[in-house]
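Trainee: predicted model and sequence below, questions to follow.
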Amino acid sequence: MSHKILIVDDDPHIREILSFALGKAGMETREAADGEDALAAIARSRPDLVVLDINMPRMDGLEVCRRLRATGDLPVLFLSSRDDEIDRVVGIELGADDYVVKPFSPREVVARVNAILKRAGRTPAVTGSEGQVAHNRLSLDTEAWEARWGGDKVDVTATEFQLLLLLASLPAKVFSRDAIIDRLHGPGFAVTDRTIDSHIRNLRGKFVSMGGTDLIETRAGIGYRIGACVGAAD
């Protein structure tokens, strides 16, 4: 069965280009011209991924992403009309899985959509008992793609789950940002260090609210590794 992709952009030309490129890649596409139409389309027929422009009338992409993250973890790929780092960082902190800056190559969009769907839909090759990876109070279910802290579910995006899984699978290893990018996206994939930092900050914020103050450890000048994961009260 082909993946269903919702393309949200107020520019009909961009929607047409992306619909053609994604359709040629074997995906089924739907279109929406603004944020309000996008939310209605998602409610009618939940897609597998949303390609979402940031700057739109009536309701911008950031607000759409904020509302989506309040109710679930539908994968989101942002389109930004300018190379604005603030837009990208805010988008990632809201829970977007990735972003593409306009003008873009349709091939790049297809590649990034495929990468997100692959992360969201496959069972990662890691060691663990029956699809479980555990590190003290943190547990990851690689079959259901669920993260838990002390048994309580924490809503994370596909990219956030993959990042947590990478760190927790090798708890003694410190990963540089470049190593994290290579493991999550493949060598040569155009993702900035700030994007990884934003994902880390986003994850920390989600777990802090549940007492997970030691989820990820920063090693200055090197990178990140999984923390003790015992919680502030332990």
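Mentor: Structure received. Because the structure is predicted, anything quoted here is derived from the model rather than measured.
Trainee: going forward, measure contacts and count neighbours with C-alpha atoms only.
Mentor: Fine.
Trainee: wait, what's in contact with the residue positioned nearest the centre of the chain?
Mentor: Computing the C-alpha centroid of the chain and ranking residues by C-alpha atoms, centre = their mean puts residue 97 first, at 2.3 Å. Counting by C-alpha atoms under 8 Å, 6 or more residues apart in numbering, residue 97 makes contact with 75, 76, 77, 116, 157, 158, 159.
Trainee: cutoff 6 Å now
Mentor: Residues counted as contacts of residue 97 (C-alpha atoms under 6 Å, 6 or more residues apart in numbering) are 76, 77, 159.
Trainee: so which of those is surrounded by the most neighbours?
Mentor: Highest neighbour count within the contacts of residue 97: residue 76, with 27 neighbours (other C-alpha atoms under 10 Å).
Trainee: quick one, strands of the protein?
Mentor: Along the chain, counting by DSSP state E, strands occupy 4-8, 28-32, 49-53, 76-80, 98-101, 132-135, 138-141, 146-149, 152-154, 216-219, 223-226.
Trainee: looking at these, spot the one closest to residue 174.
Mentor: Evaluated over these, closeness to residue 174 peaks at strand 223-226, with 4.7 Å, by C-alpha to C-alpha.
Trainee: and the contacts of the closest one?
Mentor: With C-alpha under 6 Å, 6+ apart as the test, strand 223-226 has contacts from 167, 168, 171, 174, 175, 176, 177, 216, 217, 218.
Trainee: what's the answer for stretch 70-86, then?
Mentor: Contacts of stretch 70-86 (C-alpha under 6 Å, 6+ apart): 49-54, 96-102, 157.
Trainee: ok, second structure coming up, stack it against the first:
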Amino acid sequence: MPVNAAGARILVVEDEPVINQAVTDRLRGSGYEVVQAWDGPGAVEQFTETAPDLVVLDVMLPGFDGHEVCRRIQAARPVPVLMLTARDDEADILVGLGVGADDYLTKPFRMRELVARVGALLRRVERAAELATRTTTADLGDLRVDSASRRVWVADTEVHLTPTEFDLLACLAASPGVVLTRENLYAEVWGWPGASGTRTVDSHVKALRAKIGAERVRTVHGVGYALETGGAA
């Protein structure tokens, strides 16, 4: 069912008490219901007991790390995840995206930006529910994208994409061959117009290419990306 963004329940997982409480207070002040966890096992337990609409998840946690938390909760029930990382490292970010994270923030971050990204992720859930009622299929060579069922096939083999990867691919597939700027993709897929999300878009494109084939998404340097209209090269 669509999420009511104004009253959504958010699980905040952060082992540093000051940061955990600061994030919690800011989100509660923005109208969200918030539950807290401070380590990996506690995060999974809280997720099971409280069924949050979104998870704000630190990477470095006691017990087991945020990547393992993300892997476990996404296997149980897909949910938007905003990852917090202390390292601005592409490899570390790609690991998070690979286990199902939708977006990330590098510490230190501004609370205003965190709240904005939380709101954008929740709005994406609402938009995905609306799109699921429409029957839209794109056949591009041996790539097939079904927006109604949110399923993707490459050469008759189904490919599993995270929710963000699917939304990114669907956005590109809606205008095959057309170059979309990073800013346009960030506004359309992440729902945050006017913001700079270059690293976020680039990281998700890289993760998407690893699953559907690098040659299918063309880079126009300094501009953005386009989905090739033919089959694999």
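Mentor: Nice, I can see it. Just so you know, these numbers come straight off a predicted model, no measurement behind them.
Trainee: which helix runs longest in the second structure?
Mentor: The helix that spans the most residues within the second structure, counting by DSSP state H, is helix 111-131.
Trainee: may I see the buried residues of that helix?
Mentor: The neighbour-count check on helix 111-131 of the second structure (16 or more other C-alpha atoms under 10 Å) flags 114, 117, 118, 119, 120, 121, 122, 123, 124, 125, 128 as buried.
Trainee: ok, so of these, who is nearest residue 157 of the second structure?
Mentor: residue 128 (23.3 Å).
Trainee: the residue in the second structure that residue 68 of the first structure lines up against: how many residues sit nearby?
Mentor: Superposed on the second structure with TM-score structural alignment, residue 68 of the first structure falls opposite residue 73. By other C-alpha under 10 Å, the residues close to residue 73 of the second structure number 20.
Trainee: now the closest residue to residue 147 of the second structure other than its chain neighbours: how far from residue 31 of the second structure?
Mentor: Nearest residue to residue 147 of the second structure, sequence neighbours excluded (C-alpha to C-alpha, 6 or more residues apart in numbering): residue 136, at 5.3 Å. Distance of residue 136 of the second structure to residue 31 of the second structure, given as C-alpha to C-alpha, to the nearest Å: 35 Å.
Trainee: burial count for the spatially closest residue to residue 61 of the first structure that is not a sequence neighbour?
Mentor: Closest residue in space to residue 61 of the first structure, ignoring its immediate chain neighbours: residue 54 at 4.0 Å, by C-alpha to C-alpha, 6+ apart. Number of residues near residue 54 of the first structure (other C-alpha under 10 Å) recorded here: 27.
Trainee: which residue in the second structure lines up with residue 54 of the first structure?
Mentor: In the second structure, residue 54 of the first structure lines up with residue 59, judged by TM-score structural alignment.
Trainee: can you check residue 97 of the first structure too?
Mentor: Aligned partner of residue 97 of the first structure by TM-score structural alignment: residue 102.
Trainee: one more: residue 184 of the first structure?
Mentor: By TM-score structural alignment, residue 184 of the first structure lines up with residue 189.
Trainee: any idea how far that match lies from residue 21 of the second structure?
Mentor: As judged by C-alpha to C-alpha, residue 189 of the second structure and residue 21 of the second structure stand 29 Å apart.
Trainee: residue 142 of the first structure contacts residue 130, doesn't it?
Mentor: No - the criterion here is C-alpha atoms under 6 Å, and residue 142 of the first structure misses it with residue 130 at 8.7 Å.
Trainee: what does residue 162 of the first structure correspond to in the second structure?
Mentor: Alignment of residue 162 of the first structure against the second structure is given by TM-score structural alignment, with residue 167 as its counterpart.
Trainee: meant to ask about residue 19 of the first structure, not that
Mentor: By TM-score structural alignment, residue 19 of the first structure lines up with residue 24.
Trainee: without its sequence neighbours, what residue ends up closest to that match?
Mentor: Nearest to residue 24 of the second structure is residue 34, by C-alpha to C-alpha, 6+ apart, at 6.3 Å.
Trainee: residues near that neighbour, how many?
Mentor: Other residues near residue 34 of the second structure come to 21 when the count uses other C-alpha under 10 Å.
Trainee: do the same with residue 21 of the first structure
Mentor: The local packing of residue 21 of the first structure (other C-alpha under 10 Å) involves 18 other residues.
Trainee: burial of residue 24 of the second structure, as a residue count?
Mentor: Residue crowding around residue 24 of the second structure was assessed by other C-alpha under 10 Å; the count is 22.
Trainee: same check, this time on residue 222 of the first structure
Mentor: Residue 222 of the first structure - counted by other C-alpha under 10 Å - has 11 other residues nearby.
Trainee: residues touching it, list them.
Mentor: Shown in contact with residue 222 of the first structure (C-alpha under 6 Å, 6+ apart): residue 176.
Trainee: before we move on, the earlier item: gap between the corresponding residue of the first structure for the residue nearest to residue 24 of the second structure and residue 9 of the first structure?
Mentor: In the first structure, the residue matched to residue 34 of the second structure (TM-score structural alignment) is residue 29. According to C-alpha to C-alpha, residue 29 of the first structure and residue 9 of the first structure sit 13 Å apart.
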